[in-house]
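**Student:** Take a look and give me a structure for this.
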Amino acid sequence: MLTFEPRIISAEREFQSWLLKINNIDNIINGSDTFKDYKYYLKNLIDNGKHMPSKNEIKLLGKMKITGSMAFENLHRITISNVKVEITLQEKNELLPFQAIQSLSSNSDLEIRKKAFKSKLNSYNKISETSMWAYNSIKGEQITEAELKGYNSVFHMAVNSYNLKEETITTMFKVIKKYLYNIQKGISHKAKLLGYDSPLPFYDLFAPLCKTKKNYTFGETKSIILDNLKDLGDNLNSVATKVFIENWIDSEPRANKRGGGFSVNLHGIKESRILFNFEGTARR
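**Tutor:** Below you'll find the model as predicted:
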């Protein structure tokens, strides 16, 4: 993907330049049932045309991203996945992957949550400078790109790249501000349920409220999923069964594995690959 991206960007720019030369493009699109299906995409390319640099500049920008922001993003992910966090559990000193520590934030044991939180904070010192250089380099490139494309700021470039309107973002923040008090009330109520007279400590933000300490094996979780999918039809159940049988899932938290979770569609073979970190809890 890294090898082909500059060529893809360059080809899209060529197509965009060609579109901008067509004077009656609206009539052509509206007069064709085929083109109507792609009207949004085509109009978006045309509207963004004024923010596209020259052919050589866009090609150079695409190539620079490989050793610029994309490289720093990968460096940041790899750095975090390689972090080993020191923690004492059951009177035993352990070195656990960062993602394994993350999963302890929802543990039912208060002392474990505290230890996990403090251990995680201490581990940040190991990667603080690397993260700083990565973030600064990524944002520095974005500032340069925004200037090159004629945007007022990185914010305006981002809004445009996601096909949003500035008023949409403004409205979203107004709604957040309007209902922020309700969120704060919910967190304060959780603090009371957990027995605090003071504000809720951050290490208890994800603390479970139920008393159960039930943990699930991966096999048990698989059975629960497949049994419940039966009610939704044979087709969905058979696909899910295939996912487990053919091992499309990478679920084990381990060293050198990045956090988060995502699914990648492999259209050529009509399959998917799923990555996440299984914790054995009802949460995930």
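**Student:** For the rest of this, base every contact and every neighbour count on C-alpha atoms.
**Tutor:** Noted.
**Student:** so where do the helices sit in this structure?
**Tutor:** Ranges of helices within the chain are 5-20, 25-30, 33-36, 39-47, 55-67, 69-82, 98-103, 110-149, 154-161, 166-193, 218-229, 234-245, based on DSSP state H.
**Student:** I'd like the ones you listed as a markdown table, with mean neighbour count appended.
**Tutor:** Converted to a markdown table, the helices of the chain look like this (neighbours: other CA atoms under 10 Å):
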| stretch | mean neighbour count |
| --- | --- |
| helix 5-20 | 16 |
| helix 25-30 | 13 |
| helix 33-36 | 12 |
| helix 39-47 | 15 |
| helix 55-67 | 16 |
| helix 69-82 | 17 |
| helix 98-103 | 22 |
| helix 110-149 | 16 |
| helix 154-161 | 15 |
| helix 166-193 | 12 |
| helix 218-229 | 13 |
| helix 234-245 | 14 |
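**Student:** Adding distance to Ala255, write the ones you listed out as a markdown table.
**Tutor:** Formatted as a markdown table, the helices of the chain follow (distance: least, CA to CA, whole Å):
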| stretch | distance to Ala255 |
| --- | --- |
| helix 5-20 | 29 |
| helix 25-30 | 52 |
| helix 33-36 | 49 |
| helix 39-47 | 41 |
| helix 55-67 | 25 |
| helix 69-82 | 6 |
| helix 98-103 | 8 |
| helix 110-149 | 14 |
| helix 154-161 | 33 |
| helix 166-193 | 33 |
| helix 218-229 | 19 |
| helix 234-245 | 23 |
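**Student:** of those, which approaches Cys210 most closely?
**Tutor:** Closest approach to Cys210 among the helices of the chain is made by helix 166-193 (10.3 Å; CA to CA).
**Student:** The closest one packs against which elements?
**Tutor:** Based on contacts counted as 3 or more CA pairs under 8 Å, 6 or more residues apart in numbering; DSSP states H and E, there is no element that helix 166-193 packs against.
**Student:** I have a second one here; can you model it like the first so I can compare?
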Amino acid sequence: AWTKLHEMLTSTLLVDITIDGEHKQLPLPVVRNMANEKDPQLRKTAYEAELAAYKKIDEAAAASLNGIKGEVITVAKLRGYESPLDKTLQDSRMDRETLEAMLQAMRESLPSFHQYFRTKAKLLGHKSAQLPFYDLFAPVGEADMRFSYEESRDFIVKHFGSFSEKLANYAARAYDNQWIDAEIREGKRGGAFCYNLHIVGESRIMSNYTGSYSDVSTMAHELGHGYHGECLVNEAFLNSEYPMPIAETASILCETIIANAALEQATSEEAFAILENDISGASQVIVDIYSRYLFETAVFERRTEGALSVSTLNELMLQAQKDSYGDG
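**Tutor:** Modelled structure (predicted):
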């Protein structure tokens, strides 16, 4: 129920924003996607409008998070786990030593990502050595690669076929049978995800497609999740579940197929944009995910003492981001 409430709040949140002197109320995903726009002022305006909009729902969002984490703490304790992390590790079929090795590798890589952020700040013309948060996803270079929805289908199906005919056929079926909800509209949550319906041997994909190369890469990623489900169609229902460490394998493979294909036919400017997009994506997987790990660890520690206020949650998140993003 708390999760449903949070999804409802974020999917129906309208953001007040002024663009070219005109005041508008736009769905949150529309404003979030402006982070990929070429216009630097639009990126900054959208970022500030997004943060301001969250104040409309912050108390309810905090209540949702407190409810969810409180339940996890209670259930984990009743079932004999030492901590929620131990339960997560068991659910993921992963031992703590493996997790610690991965986290250590992430920590060791942070200086390289900090250097990347500073370099991107310089390329974008910032006087400060640090990259502003609103320019994390800013396109770099002169290339402006755009794909219509139909072009994304043809590009993905063609190049999936260079790896596997079965993979290409799955992607074509997903597009042609309208298993993909790609349009941005009011009342729809942001981001993208895939849900495999094992009982009928199909999948459904949600995205917020605007035509950028990043959106094509995201679509390939989600189709990879769907293909994972396709490979499990003939398995028993109890064998259709898989843990997170396995879940991202097919999706990242599909992203890589598309990136390699795009590079083969790209101009030097386009290749620069594609490679920078890849590094940007890696920074999210490493730097941002590490900040979320730090945040969630802190939330679980503090939540055992009682519910956390909006200001406390904000402070914990900001500290986690400072620890992860460093001087980048």
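**Student:** Drop the TM-score for these two in here.
**Tutor:** The TM-score (TM-score structural alignment, normalised by the length of structure 1) is 0.70; 214 aligned residues with a CA RMSD of 1.8 Å.
**Student:** Which stretch of structure 1 is stretch 225-234 of structure 2 matched to in the alignment?
**Tutor:** Per TM-score structural alignment, stretch 225-234 of structure 2 has no counterpart in structure 1.
**Student:** what's in contact with that stretch?
**Tutor:** 167, 170-171, 194-198, 201-205, 239-240, 247-248, 250-251 (CA atoms under 8 Å, 6 or more residues apart in numbering).
**Student:** hmm, 10 Å instead?
**Tutor:** For stretch 225-234 of structure 2, the external contacting residues (CA atoms under 10 Å, 6 or more residues apart in numbering) are 166-171, 174, 193-205, 220-224, 235, 239-242, 246-252, 254.
**Student:** which residues sit in contact with the aligned partner of Leu85 of structure 2 in structure 1?
**Tutor:** Using TM-score structural alignment, the partner of Leu85 of structure 2 in structure 1 is Phe155. Neighbouring residues of Phe155 of structure 1 by CA under 10 Å, 6+ apart: 142-143, 146, 161, 166.
**Student:** Check Gln90 of structure 1 too.
**Tutor:** Ile112.
**Student:** again with the one 10 residues further on
**Tutor:** Neighbouring residues of Ala100 of structure 1 by CA under 10 Å, 6+ apart: 84-85, 116, 252-255, 259, 277-279.
**Student:** need the strands for the stretch 151-300 of structure 2, in chain order.
**Tutor:** For the stretch 151-300 of structure 2, the strands defined by DSSP state E, counting those that start in this stretch cover 180-181, 193-197, 202-206.
**Student:** Check those strands for me and report the most buried one.
**Tutor:** strand 202-206 (a mean of 19; mean count of other CA atoms under 10 Å).
**Student:** against structure 1, where does it fall?
**Tutor:** Counting by TM-score structural alignment, strand 202-206 of structure 2 pairs with residues 271-275 of structure 1.
**Student:** after superposition, how close is that stretch to structure 2?
**Tutor:** Superposing on structure 2 and averaging over aligned pairs (mean CA distance after the TM-score superposition for structure 1), stretch 271-275 of structure 1 comes out at 1.5 Å.
**Student:** which residues are contacting that stretch?
**Tutor:** With CA under 10 Å, 6+ apart, stretch 271-275 of structure 1 has contacts from 239, 242-243, 247-252, 257-266.
**Student:** Take the strands of the stretch 151-300 of structure 2 and write them to CSV, including distance to Leu28 of structure 2.
**Tutor:** Listed next are the strands of the stretch 151-300 of structure 2 as CSV, based on distance: least, CA to CA, whole Å:
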stretch, distance to Leu28 of structure 2
strand 180-181, 17
strand 193-197, 17
strand 202-206, 15
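**Student:** so which of the helices of structure 1 comes closest to Arg283 of structure 1?
**Tutor:** Closest of the helices of structure 1 to Arg283 of structure 1 is helix 98-103, at 9.9 Å (criterion: CA to CA).
**Student:** Just list the residues touching the spatially closest residue to Val216 of structure 2 that is not a sequence neighbour, thanks.
**Tutor:** Nearest residue to Val216 of structure 2, sequence neighbours excluded (CA to CA, 6 or more residues apart in numbering): Ser152, at 6.0 Å. Applying CA under 10 Å, 6+ apart to Ser152 of structure 2 gives the contacts 146, 158, 175, 211-213, 215-217, 219-220.
**Student:** cool, Ala134 of structure 1 as well?
**Tutor:** By CA under 10 Å, 6+ apart, the contact set of Ala134 of structure 1 is 68-76, 128, 140.
**Student:** Contact partners for Gln142 of structure 1?
**Tutor:** Going by CA under 10 Å, 6+ apart, Gln142 of structure 1 touches 69, 136, 148, 153-155, 157-158.
**Student:** Counterpart of it over in structure 2?
**Tutor:** Using TM-score structural alignment, Gln142 of structure 1 pairs with Val72 in structure 2.
**Student:** With Ile183 of structure 1 instead?
**Tutor:** Match for Ile183 of structure 1 (TM-score structural alignment): Phe113.
**Student:** related to what we said a few turns ago, nearest to Thr119 of structure 2, out of the strands of the stretch 151-300 of structure 2?
**Tutor:** When the strands of the stretch 151-300 of structure 2 are compared by CA to CA, strand 193-197 sits nearest Thr119 of structure 2, at 31.2 Å.
**Student:** after superposition, how close is that closest one to structure 1?
**Tutor:** Looks like 2.2 Å for strand 193-197 of structure 2 (mean CA distance after the TM-score superposition for structure 1).
**Student:** which helices and strands does that strand pack with?
**Tutor:** Other helices and strands packing on strand 193-197 of structure 2, by 3 or more CA pairs under 10 Å, 6 or more residues apart in numbering; DSSP states H and E, are strand 202-206, helix 213-231.
**Student:** got the angle for it vs helix 213-231?
**Tutor:** When axes from the mean of the first three to the mean of the last three CA atoms, to 10 degrees is applied, the directions of strand 193-197 of structure 2 and helix 213-231 differ by 20 degrees.
**Student:** Would you mind getting the angle between strand 193-197 of structure 2 and strand 202-206?
**Tutor:** 160 degrees.
**Student:** residue contacts, the closest residue to Ser198 of structure 1 other than its chain neighbours?
**Tutor:** Distances taken as CA to CA, 6+ apart place Ala191 nearest to Ser198 of structure 1, at 7.5 Å, with adjacent residues excluded. Ala191 of structure 1 makes contact with 185, 197-201, 204-205, 207, according to CA under 10 Å, 6+ apart.
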